[in-house]
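In: Quick check, what structure comes out for this input:
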Amino acid sequence: MESPGGKGQPVDLLVEAFRKGKPGAFEAIVQAHQDRVYSFCARMLSDREDALDAAQEVFLSAWRNLSRFRGEAALSTWLLRIAANRCLNRIRRRKSLSEREAPWPESPGEEGEAIIFQPAGGEADLPDRLAETGEMREILTEALSQLDPGSRWMVLLSDVEGFSYEEIADLAEVPLGTVKSRLHRARMAMRRLLSPVA
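Out: Below is the predicted model of the structure:
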């Protein structure tokens, strides 16, 4: 059975299929991007339920606005821009309601595993290396949670998602120099937070 969302099909073809009203096209787009969008939201919001709600909002917004997507950036970049905006709005809403930002999970709780920092790249399969990496992820997650939300999402995009400075500048709609200086300050802050561990 042919599907517009077949594996390996370029996303721009899926966008075209969606615009032409082909059945299953949008579901294929969601399937291709849902894990990345959810992971980003979870790291930004440090709350599983909030992240699920935000990810749903991202795809609802995408469904409403996909006809206006011009393809100047990758679809994943466009979706992460929506995700960043949704997450920042939720964080602002928390603060406006005088609620403290949800604590960054440090260990598995009653509702399941904590969401942890997952740096890009492969890992060795040796048990001692994996244990060491797991501890470092928890330390990095804690440090990342202490950054202000604006800096946190830039670090996530750059150091976790692998976005270039230019792509982040496009996402944030700020000059390239602003991105470089904000990332530099955020990384210096993380270095200070991590210095007792190093």
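
In: hey, let's count contacts and neighbours off CA atoms from now on
Out: OK.

In: Mind listing what's buried along whichever helix or strand Asp35 is part of?
Out: Using DSSP states H and E, Asp35 sits in helix 25-45. Neighbour counts over helix 25-45 (16 or more other CA atoms under 10 Å) mark 25-26, 28-30, 32-34, 37-45 as buried.

In: With stretch 173-188 instead?
Out: Going by 16+ other CA under 10 Å, stretch 173-188 has these buried residues: Val179, Lys180, Arg182, Leu183, Ala186, Arg187.

In: which of those sit farthest apart?
Out: Farthest apart among these by CA to CA are Val179 and Arg187. That separation is 12.0 Å.

In: So which of the buried residues of stretch 173-188 sit within helices?
Out: Val179, Lys180, Arg182, Leu183, Ala186, Arg187 (DSSP state H).

In: Quick check, the second one in contact with Tyr165.
Out: Yes: taking CA atoms under 8 Å as the definition, Lys180 is a contact partner of Tyr165 at 6.9 Å.

In: who touches the helix holding Asp35?
Out: Helix 25-45 has contacts (CA atoms under 8 Å, 6 or more residues apart in numbering) with 3-6, 11, 14-15, 17-18, 48, 50-52, 54-55, 59, 63, 76, 79-80, 83-84, 87, 91, 102, 115-117, 149, 152-153, 156.

In: Next, the second sequence, to be compared with the first:
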Amino acid sequence: MLDYLNGAPAAFAAIVERHENRLARIAFRIIGCRSEAEDARHAVFVRFLQLCGSQPRQFTRVGAWLTRCTVNEAISRVRKQNREGRVRAEFATLVPAAGISSPSEQVEAEESRERLSIALAELSPDARAILSLRFDEDLTFREIAVLLDRPPSTVKSQLAKAIAQLRDLLGAAN
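Out: Okay, here's the model as predicted:
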């Protein structure tokens, strides 16, 4: 970060390279559309670039700041889509396919991914964000609380509620 502020553009490229895949994953899990997730990630990096010259102290923890902005940007985009009446439910491979050898196992795994995708699309953007941060990014309750600016107890209860909703939706799909 300091290298970039001192005029080394390669430092910004290193920041982007280090965080871009993780931010795209987070945005995609919340939004459900690859192109919108890419746009959200791009918007976060543009905002970062604009702000780091004027407010460098804000970026002592670059990864945390980028993650929080990505979550906020993704949730804002979902809310905007909902206001405009568009529903997006394009989720990527959510259930790992490792260890699948037979065609019947592949079909079963694909059906599981599809059920999970549909169920996740039914959850609120906030619930998808918390689930993604906890299970995709493997963050602790405390880390999620810091990123979302919420007490850890609130994060725990929201995660429990999201898991219960997901279980209900998956149970109803069977």
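
In: per the alignment, Leu120 of the second structure corresponds to what in the first structure?
Out: When the first structure is aligned by TM-score structural alignment, Leu120 of the second structure is paired with Leu144.

In: Check the first structure and tell me which residue is nearest its centre.
Out: Residue closest to the mean C-alpha point of the first structure, counted by CA atoms, centre = their mean, is Phe40 at 2.0 Å.

In: counterpart of that residue in the second structure?
Out: Phe40 of the first structure maps onto Ile26 in the second structure, by TM-score structural alignment.

In: how near is its match to Cys33 of the second structure?
Out: 11 Å (CA to CA, to the nearest Å).

In: same thing with Thr60 of the second structure?
Out: Counting by CA to CA, the gap from Thr60 of the second structure to Cys33 of the second structure is 31 Å.

In: Counting neighbours, go ahead and name the busier of those two.
Out: Between Thr60 of the second structure and Cys33, Cys33 has the larger neighbour count (other CA atoms under 10 Å), namely 18 against 11.

In: a helix runs through the match of Leu120 of the second structure, doesn't it?
Out: Yes: under DSSP: H, G, I helix; E, B strand; the rest coil, Leu144 of the first structure falls within a helix.

In: Please report how far it lies from Glu16 of the first structure.
Out: Applying CA to CA to Leu144 of the first structure and Glu16 of the first structure gives a distance of 38 Å.

In: higher neighbour count, the two?
Out: More crowded of Leu144 of the first structure and Glu16, by other CA under 10 Å: Leu144, with 25 against 15.

In: thinking that one is in contact with Met154, fair?
Out: No: Leu144 of the first structure is beyond contact range of Met154, at 10.9 Å (criterion: CA under 8 Å).

In: For Leu79 of the first structure, the count of nearby residues, please.
Out: Leu79 of the first structure has 21 nearby residues by other CA under 10 Å.

In: Quick one: residues contacting it.
Out: Val37, Val58, Phe59, Ala62.

In: what's the answer for Ala102 of the first structure, then?
Out: Ala102 of the first structure touches Leu45, Ser46, Asp47, counting by CA under 8 Å, 6+ apart.

In: Run a quick neighbour tally on the second one.
Out: Using other CA under 10 Å, Ser46 of the first structure is surrounded by 21 other residues.

In: that older thread, buried only: go through the contacts of helix 25-45 of the first structure for me.
Out: 4-5, 11, 14-15, 17-18, 48, 50-52, 54-55, 59, 76, 79-80, 83-84, 87, 91, 115-117, 149, 152-153, 156.

In: which part of the first structure lines up with stretch 2-15 of the second structure?
Out: Going by TM-score structural alignment: stretch 2-15 of the second structure matches residues 16-29.

In: Mind putting the ones in helices among the buried residues of stretch 173-188 of the first structure into a markdown table with distance to Ala124 of the first structure?
Out: Below are these laid out as a markdown table (distance: CA to CA, whole Å):
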| residue | distance to Ala124 of the first structure |
| --- | --- |
| Val179 | 32 |
| Lys180 | 31 |
| Arg182 | 32 |
| Leu183 | 28 |
| Ala186 | 28 |
| Arg187 | 25 |
